[in-house]
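Enquirer: Can you look at this prediction? I've put the sequence above it.
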Amino acid sequence: MTTYDYVVVGAGSAGCVLAARLSEDPDVRVALIEAGGPDTAQEIHVPAAFPQLFKSELDWDLDSEPEPGAGGRRTYLPRGKVFGGSSSINAMIYIRGNRADYDGWAAAGAEGWSYADVLPYFRRSEDNERGEDEFHSAGGPLTVSDSRSNHPLVTAFVRAAEQAGHRRNEDFNGKTQAGVGRYQLTQRGGMRCSAAVAYLHPALERPNLTVFPSARAHRVVIEGGRATGVEVERGGAVEVIRADREVILSAGAYESPKLLMLSGIGPAAALSAFGIEVVRDLPVGQGLQDHYMTVLNFRTGVESLMSAQSPENVALLRDAGRGPLTSNIGEAGGFLHSRGGLDAPDVQLHMAPVLFHQEGLGPVTEHGLALGPSVVAPTSRGQVTLRSPLPDAAPRIVHNYLTTAEDRACIVGGLRMALEIAAQDALAEVVTGPFEVPDTDSDADLLAFAQRVGMTLYHPTSTCAIGSVVDHELRVLDVAGLRVVDASVFPSVPRGNTNAPVIMAAEKAADLIGS
């Protein structure tokens, strides 16, 4: 039985940061457990290829239960099962969220998580090619760069959004979030800079860091009210990897609550129904939030990313780190207000210079473009529960998308704004017709369309939230030696793509653990 100081479960964005930061101390022994394997697939590193990873062996390939607010559909939920986790299969958009998100957390009791508290950790992680200023820094592990694709359809979108009355924003992570523009990306030289590339790879040669790939965590071992290790299966054998100091779950907003519940930490009645001995009665898995996106698709006569994999573009990527293959698909977008009187945006818009339909799984057989508004400050809450006490069973996931009047009004407003942008001259000049859009712009048709074709924006959070499952230092309540560090601890989903906030949280957690 092998023993370490810290055992980290999950080599995703948070786990890579923790493995790297904790192992900086040569006297600390760190074990990192990952169900997937090394991030060697070419499709990971070539940015425009990431949709090819969906439903591959590098994807957990989860599905929700029938979603009551989305016509009873099951929604596809891709999550990375590989070094880097979902940062190895995502769209690489670098967004931190809104100042109001973190100040709201702190005001509700999450001590130490205000915007002023977390900004230093965003900056510590960052190596922004634009250099340092009040909000950004250079020299951190995570490379943040401008797009090296700059597709002409994206230029047309930004012009159209300005024509529709939205102001241009050159930095969504700066003084203000509202506006439209191109996204900055976690790319280095035109290639993906995942958490594995940024944090884990440089640390792999350290003798005090041991990585266990292809190792599936079954449960946390808890003895006398203290987490003492993790039961894992690898190579067909089950073993316990012991932790002298702490076990840290960084398996994500779906898997971390599942592991806690399998370990006896969760809603007592639900655990007892599966014959699981209750260690602590906590609302694990409750409070799930995600961003729900509904994509409008249009045909165009302009060459889209459908033809990105030409020999010329392959050479451009190889020789200059530029061109269509460096596209992250969702190259541009913005943060908008669906109605007046809001303190912060409630809609995020993504624009892709290619068709993106059927939850990103639909075939691309003609040139097109996509506009996807999302509910970026949802009021709906869902849950993650056990399907079975068997560790290889997927959890039951219900997000309850669009089950509140506020969220329904938000997606209707977001779709109407996206249609208004598409009707402006700059886009009308390149759009040749609809590919998949609502029947009309009436509220009823917009909502019906959203319920019919809407999808996850891949940002699940809040299933082990600060204040209900963990304390403000991310320690599981009333269980010694156990923390959760990933998006599940967020009290609510931030306004924007969640990879940067997860990395920030792990940077902060590394300080909390080492203090």
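Expert: Yep, it's here. Residues are numbered from 1 along each chain as shown.

Enquirer: C-alpha from now on. contacts and neighbour counts both.
Expert: OK.

Enquirer: ok, now how distant is residue 355 from residue 458?
Expert: Per Cα to Cα, to the nearest Å, residue 355 is found 18 Å from residue 458.

Enquirer: Just confirm residue 438 is within a helix.
Expert: No - the assignment for residue 438 is coil, going by DSSP: H, G, I helix; E, B strand; the rest coil, so no helix is present there.

Enquirer: List the residues that contact it.
Expert: 445-446, 449 (Cα atoms under 8 Å, 6 or more residues apart in numbering).

Enquirer: picking up where we left off before, pick out whichever of residue 355 and residue 458 has more residues nearby.
Expert: Taking other Cα atoms under 10 Å, residue 355 and residue 458 do not tie; residue 355 has more neighbours (29 against 20).

Enquirer: Pretty sure the more buried one sits against residue 361.
Expert: No - using Cα atoms under 8 Å as the test, residue 355 is too far from residue 361 to be in contact (10.3 Å).

Enquirer: Which of the three states applies to residue 421?
Expert: helix.

Enquirer: Roughly how far does it sit from residue 456?
Expert: Residue 421 sits 22 Å away from residue 456, going by Cα to Cα.

Enquirer: Looking at these two, which has the bigger crowd around it?
Expert: residue 421 (24 against 19).

Enquirer: Quick check: that one touching residue 156?
Expert: No - look at residue 421 against residue 156 with Cα under 8 Å: they stay out of range, at 10.3 Å.

Enquirer: Quickly list what's touching both of the two.
Expert: Joint contacts of residue 421 and residue 156 (Cα under 8 Å, 6+ apart) are residue 427.

Enquirer: follow-up on the earlier one: any idea which of the contacts of residue 438 has the most stuff around it?
Expert: In terms of neighbours by other Cα under 10 Å, the contacts of residue 438 top out with residue 446 at 24 neighbours.

Enquirer: my guess is it meets residue 414, correct?
Expert: No - if you go by Cα under 8 Å, residue 446 and residue 414 don't touch, sitting 9.5 Å apart.

Enquirer: Show the contacting residues for residue 172.
Expert: So residue 172 contacts 95, 178-179, 183, 334 (Cα under 8 Å, 6+ apart).

Enquirer: What residues does residue 10 make contact with?
Expert: 32-35, 85, 249-252.

Enquirer: so how far is residue 441 from residue 419?
Expert: Going from residue 419 to residue 441 by Cα to Cα gives 8 Å.

Enquirer: and if you look at residue 128?
Expert: Note on residue 128: its distance to residue 441, by Cα to Cα, is 40 Å.

Enquirer: In strands, which of the contacts of residue 10 appear?
Expert: Judged by DSSP state E, those include 32-33, 249 as members of strands.

Enquirer: need these in CSV with neighbour count, can you?
Expert: Below are the ones in strands among the contacts of residue 10 laid out as CSV (neighbours: other Cα atoms under 10 Å):
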residue, neighbour count
32, 22
33, 26
249, 27
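
Enquirer: and the comparison structure, right after this:
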Amino acid sequence: MRSYDYIVVGAGSAGAVVANRLSADPRRSVLLLEAGPPGHPWSRIPVGYAKLIANPAVNWLYSGEPEAGTNGRRLPVPRGRMLGGSSAINGLAFVRGQAQDFDTWAQMGNPGWSYADVLPFFKRMERYEGGGDDAYRGREGPLRVTDPPASDPLYAAVIKAAGEVGIPHNADYNGARQDGIAMSQATIASRRRMSTAHCYLEPIRKRPNLRIETGALTESLLFEGSRCTGVRYTTAGASQEARAGREVVVCGGSINSPQLLELSGIGQPERLRALGIEPRYALPGVGENLRDHYAPRTRWAVGAKGWTFNDRGRGLGLVKQAMRYALFGQGLLAMVGAPLRAFVRSREGLEAPDLLLGWVPMLTEPGPAGPRIASQSGMTCYAHPMRPESKGHIHVTSADPRQPPAITFNFLSSPVDAELTVRAVRIARAVMAAPALAPLRLTEIAPGPARQTDDEILDWVRAAGETTYHPVGTCRMGADPMAVVDARLRVHGIAGLRVADASIMPTLTSGNTNAPAIMIGEKAAAMILEDLAA
């Protein structure tokens, strides 16, 4: 059994950060375990997410349980399984969320997590290459963040249309205020994806005090009494154990972190006993409080030619796009998953936006290896509430760590989520009907002009809605009986064990969750080092 000061389980958005910061002092030894491979060629190219979204080589390819909110459908739940985790396969949008999100966490009994507390970590992690106010933006961090150019006429037309219905342009939604429409800030620079594998791990791979093992599936945590002392994992079919002299930090993400805790006997005792898992510590909140963004994709046919990538990205057009990417780092191959996004308010009187709209300049269709560009010219606009109240859960169904857990979202179970989803769809319709988009000769495909009442729209949402791949909350931070970790991310009742990833979020942040997950990794590492010094 090898011994290290720290063992980090999961080399994803947060885990890569934790490993980087903890190993910065050569006196500390760190083992970083990742179940997937070192990387994949498509991960370097921004639009490679289209090739990785259904690729079992680097994706866990989970799916949700059938439920009423999805009309009995099993929704795909892709999760990255390689160095960089989901930061290596995601849609590359960089969204911190709004100050209100983090102030709410602090008000829920989590000191040290207000916006004023987390802002220094957001600044520490990023090297923002756009404008903005230095009071809010970081310039010297490892993660390069850029503003894709708004040079495409389609983007300019959508921004103008949004303005015509009262949604102003906001050049920096990660700055002082989130409201408005903007090009999506992106973890893209120098023509390539800025995953945490690239930004946090590649520069430090040769540190002698850091050992990175890929293809290493962590099966269980090890304990001596109420202290976590290490992990058991397999590589190439061989079982191994490693000891942590100081701490084990679980960074598996919102699906794998509660799964590992339950496999190790931490969770709801009755549930674990029924699966033949010996309960070690009762924490009823493990796997609970699951939240995600449930987003219907409105679809629009474009009658005018030349506006969308359905016209410009197929056949010889794809060759031109490849050349544009190679020469200038622009075009289809450099595209964020949704290049335009708008943060809007569902009604007057709100202190901050509560809805998100995102535009994709094409229509796609299912293909044998993932989505592909459709022959019909069109656009997609997804629309959803940003802070849903519906909560689900994730639990293991077997003592076998290779069996996927059951994921139940309970989408639309909270009435306010249904109400706000309908409102978001109506706002999307208003933007698409604005005068600035008249030259495109748009025709609504979905939900379709026949669906006008709230019930008709909701029926369509249940039949067609998808997640935006932002699961959080399943190892929730707090001080109440259903919390899993405290405000310093220590698992309640167990020494030497922390969780640091999106699973600790008490509520969803307002937008994409990759940037907050990286921030959590930064803050977790800082707290670990503070506690070590104390």
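Expert: Yes, it's here. Just so you know, these numbers come straight off a predicted model, no measurement behind them.

Enquirer: on that earlier part again, the more surrounded of residue 128 and residue 441 of the first structure?
Expert: Neighbours were counted for residue 128 of the first structure and for residue 441 using other Cα under 10 Å; residue 128 has more, 23 against 15.

Enquirer: Is it correct that that one is in contact with residue 146?
Expert: No - with contacts counted by Cα under 8 Å, residue 128 of the first structure stays clear of residue 146, the gap being 9.0 Å.

Enquirer: coming back round to it: tell me which of the contacts of residue 10 of the first structure is nearest to residue 366 of the first structure?
Expert: Taking Cα to Cα as the measure, residue 85 is the one of the contacts of residue 10 of the first structure closest to residue 366 of the first structure, at 31.2 Å.

Enquirer: Run through the residues that contact the closest one.
Expert: 10-13, 79.

Enquirer: Highest neighbour count among those?
Expert: residue 13 (35 neighbours).

Enquirer: Ignoring the adjacent residues along the chain, who's closest to that one?
Expert: residue 195 (5.1 Å; Cα to Cα, 6 or more residues apart in numbering).

Enquirer: What's the match for the one you found in the second structure?
Expert: By TM-score structural alignment, residue 195 of the first structure lines up with residue 196 in the second structure.

Enquirer: Roughly how far does that match sit from residue 36 of the second structure?
Expert: 15 Å.

Enquirer: ditto for residue 349 of the second structure
Expert: According to Cα to Cα, residue 349 of the second structure stands 47 Å off from residue 36 of the second structure.

Enquirer: Give me the more crowded residue out of those two.
Expert: Shown here are residue 349 of the second structure and residue 36; by other Cα under 10 Å, residue 36 has more neighbours (23 against 7).

Enquirer: Mind telling me what element residue 416 of the second structure is part of?
Expert: Secondary structure assignment for residue 416 of the second structure, by DSSP states H and E: helix 415-432.

Enquirer: quick one: that helix to the first structure mean distance?
Expert: Comparison of helix 415-432 of the second structure with the first structure after fitting gives an average deviation of 0.4 Å (mean Cα distance after the TM-score superposition for the first structure).

Enquirer: against the first structure, where does that helix fall?
Expert: By TM-score structural alignment, helix 415-432 of the second structure lines up with residues 405-422 in the first structure.

Enquirer: Which residues does that stretch contact?
Expert: Contact with stretch 405-422 of the first structure is made by 157, 160-161, 163-164, 294, 336, 338-339, 346-347, 349, 371-375, 378-380, 401-402, 427-428, 441, 443, 446-447, 450, as judged by Cα under 8 Å, 6+ apart.

Enquirer: So for that stretch, what gets flagged as buried?
Expert: 407-422 (16 or more other Cα atoms under 10 Å).

Enquirer: and which of these is nearest residue 210 of the first structure?
Expert: Using Cα to Cα, residue 407 comes nearest to residue 210 of the first structure of these, at 44.4 Å.

Enquirer: Okay, buried residues for stretch 349-362 of the first structure please.
Expert: For stretch 349-362 of the first structure, by 16+ other Cα under 10 Å, it's 349-357, 359.

Enquirer: same question, stretch 256-275 of the second structure
Expert: 256-269, 271-272.

Enquirer: Could you tell me where stretch 331-343 of the second structure falls in the first structure?
Expert: Mapping stretch 331-343 of the second structure onto the first structure (TM-score structural alignment) gives residues 323-335.

Enquirer: What is the end-to-end distance of that stretch?
Expert: End residues of stretch 323-335 of the first structure are separated by 26 Å (Cα to Cα).

Enquirer: swap in stretch 471-489 of the first structure?
Expert: Start to finish, the residues bounding stretch 471-489 of the first structure are 9 Å apart (Cα to Cα).

Enquirer: Repeat that for stretch 29-38 of the first structure.
Expert: Stretch 29-38 of the first structure end-to-end distance (Cα to Cα) = 21 Å.

Enquirer: need the helices for the second structure, in chain order.
Expert: 15-22, 41-44, 49-52, 99-107, 115-125, 153-164, 196, 253-263, 269-274, 309-312, 316-328, 415-432, 454-464, 514-533 (DSSP state H).

Enquirer: Residue 206 of the first structure: what's it in contact with?
Expert: Contacts of residue 206 of the first structure (Cα under 8 Å, 6+ apart): residue 23.

Enquirer: Am I right that residue 282 of the first structure is in contact with residue 266?
Expert: Yes - contact criterion Cα under 8 Å: residue 282 of the first structure and residue 266 qualify, at 4.6 Å.

Enquirer: Next, the contact list for residue 370 of the first structure, please.
Expert: Each residue near residue 370 of the first structure by Cα under 8 Å, 6+ apart is listed here: 295-298, 351-356.

Enquirer: repeat that with 6 Å
Expert: Contacts for residue 370 of the first structure (Cα atoms under 6 Å, 6 or more residues apart in numbering) come out as 296-297, 351-352, 355.

Enquirer: and what of residue 338 of the first structure?
Expert: residue 413.

Enquirer: and if you look at residue 435 of the first structure?
Expert: Counting by Cα under 6 Å, 6+ apart, residue 435 of the first structure touches 297-299.
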